[in-house]
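need a structure here:
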Amino acid sequence: MKHVLSAMVMNQPGVLAHISGMLASRAFNIESLAVGETERPEFSRITFVVAGDDKVLDQVRKQLEKIITVVKVVDYLHQEIVERDLMLIKVSTAGGKLSSVRELVEIFRGKVVDVSAEHVMVEISGSENKLTAFIDLMRSFGIIEMVRTGRIALSREKSLSVADALQPPPAYEDATAQS
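Just a heads-up that it's a prediction; the model follows:
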């Protein structure tokens, strides 16, 4: 089973290397990884896709939470999320295939971002299945080059804003209020 996890981390040099090294040293396979700045530049959000059962997921989450630069980890398993991958793909248009490629790009709601005499470059975003289906259709035209991002995701509900991640857990708040 694939799990999508999001980790709010301090935006510091070496954080990604530390996290990916820790996961690799424990034999956790990262199927997808995307990192980017959040609404506050001092924090980044790392979105992981890992495969495994609930036990594997629990271990990944616990290991991430031990890292000092990790502010909070959220498992999107039981949440409604919006998730997207982004891809740039260069496809051959030799032999008069341009109109056929453009038609499929339109159907998949992609965007032609570069054109030459022999190929087009297409930008397309969406679910993993959508991108895979598009790739499968483009194979017959001749894929020259391709690159994909890791998955990004946000919960439809409020789940991992920087402000929320920085709040102490409720048990901590109760303990400090009594002292």
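
use CA for all of it now, contacts and neighbours both
OK.

Buried residues in the longest helix seen in the chain, which are they?
The longest helix of the chain (DSSP state H) is helix 54-66. Using 16 or more other C-alpha atoms under 10 Å as the test for burial, helix 54-66 gives L57, V60, R61, L64.

immediately after that helix, which helix or strand?
Next in sequence after helix 54-66, counting helices and strands by DSSP states H and E, comes strand 70-75.

Let's see this one next, to set against the first:
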Amino acid sequence: MNALAIKKGASRHSAYDLRNPMDDRQETHTLAVLVDNEAGVLARVIGLFSGRGYNIESLTVAEVDHEGHLSRITIVTTGTPAVIEQIKAQLARIVPVHGVNDLTVEGPSVERELALIKVAGTGDKRVEAMRLAEVFRARVVDTTLESFVFEITGAPEKVDAFVSLMRPLGLTDVARTGVAAIARGVGGAVSARPVP
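I've put the predicted structure just below:
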């Protein structure tokens, strides 16, 4: 029992960082990495993961500052607390990286994913697919006499649930963007590395 009622896994900036680095339990973390928008940077970041046997569950990259030539890489990865800390430290040492934030432990964040889901079916299965799409607020972006393509946006868990419900109704294909995440509130932005 936590007598102070402090959320387990509080921010690393907090005096109450209660995460045990020796814990062998696997955790999923969302990392936001601010990098120079230049050729080869993504390959260096991905090389860090593949070279050390770390897994990437989701990866999104986009330019966020055209004038500053900066891109944001959002990575969802899984590992023990010690492995996650090692990943963050190694990412921060790569030269074109300006900042690394662990959105999972640094406070509340918003995570969204977009997916295109193709479902083939006729009759009752087609009607049921449309009914479920309405419940999940998925939009029909393409239709033929034999199939639908739905577009759904939301938390990864919502997309997972929709996909699993579509399987028995004739799911034929899924395309997912990966997680885009941002910290809630004023703070929590990906901070640039201090200039030496």
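
Would you give the TM-score for this superposition?
Remark: TM-score between the superposed chains equals 0.87 [TM-score structural alignment, normalised by the length of the first structure]; 167 aligned residues with a C-alpha RMSD of 1.7 Å.

The longest strand along the first structure - contacts with which helices or strands?
Longest strand in the first structure by number of residues (criterion: DSSP state E): strand 81-92. Packing partners of strand 81-92 of the first structure (3 or more C-alpha pairs under 8 Å, 6 or more residues apart in numbering; DSSP states H and E): strand 119-126, helix 128-138, strand 143-148, strand 152-155.

got the angle for the helix or strand that it is followed by vs strand 81-92?
Toward the C-terminal end, the helix or strand that comes next after strand 81-92 of the first structure (DSSP H and E) is helix 98-107. On the basis of axes from the mean of the first three to the mean of the last three C-alpha atoms, to 10 degrees, helix 98-107 of the first structure is oriented at 180 degrees to strand 81-92.

Strand 119-126 and helix 98-107 of the first structure, what's the angle between them?
10 degrees.

Helix 98-107 of the first structure against the second structure, how far on average?
Helix 98-107 of the first structure, aligned to the second structure and superposed, deviates on average by 1.5 Å (mean C-alpha distance after the TM-score superposition for the first structure).

For that helix, list every residue counted as buried.
So for helix 98-107 of the first structure, counting by 16+ other C-alpha under 10 Å, buried means L98, V101, R102, V105.

Could you find the counterpart of the third one in the second structure?
Just to be clear, that refers to R102 of the first structure. Residue pairing (TM-score structural alignment): R102 of the first structure is matched to M130 of the second structure.

and V162 of the first structure, what is it in contact with?
Applying C-alpha atoms under 8 Å, 6 or more residues apart in numbering, we find V162 of the first structure in contact with M8, T38, E39, R40, F43.

The fourth one maps to what in the second structure?
Residue correspondence, TM-score structural alignment: R40 of the first structure in this structure matches H66 in the second structure.

ok, so what distance separates its match from E157 of the second structure?
Separation of H66 of the second structure from E157 of the second structure (C-alpha to C-alpha, to the nearest Å) stands at 32 Å.

and what of G79 of the second structure?
G79 of the second structure is 19 Å from E157 of the second structure, by C-alpha to C-alpha.

ok, the closest residue to T177 of the second structure other than its chain neighbours - how many residues close by?
Nearest non-adjacent residue to T177 of the second structure, counting by C-alpha to C-alpha, 6 or more residues apart in numbering: L114, 5.5 Å away. L114 of the second structure sits with 18 neighbouring residues when counted by other C-alpha atoms under 10 Å.

And L114 of the second structure? What does it align with in the first structure?
Aligned partner of L114 of the second structure by TM-score structural alignment: L86.

One more: T177 of the second structure?
Under the alignment (TM-score structural alignment), T177 of the second structure pairs with T149 in the first structure.
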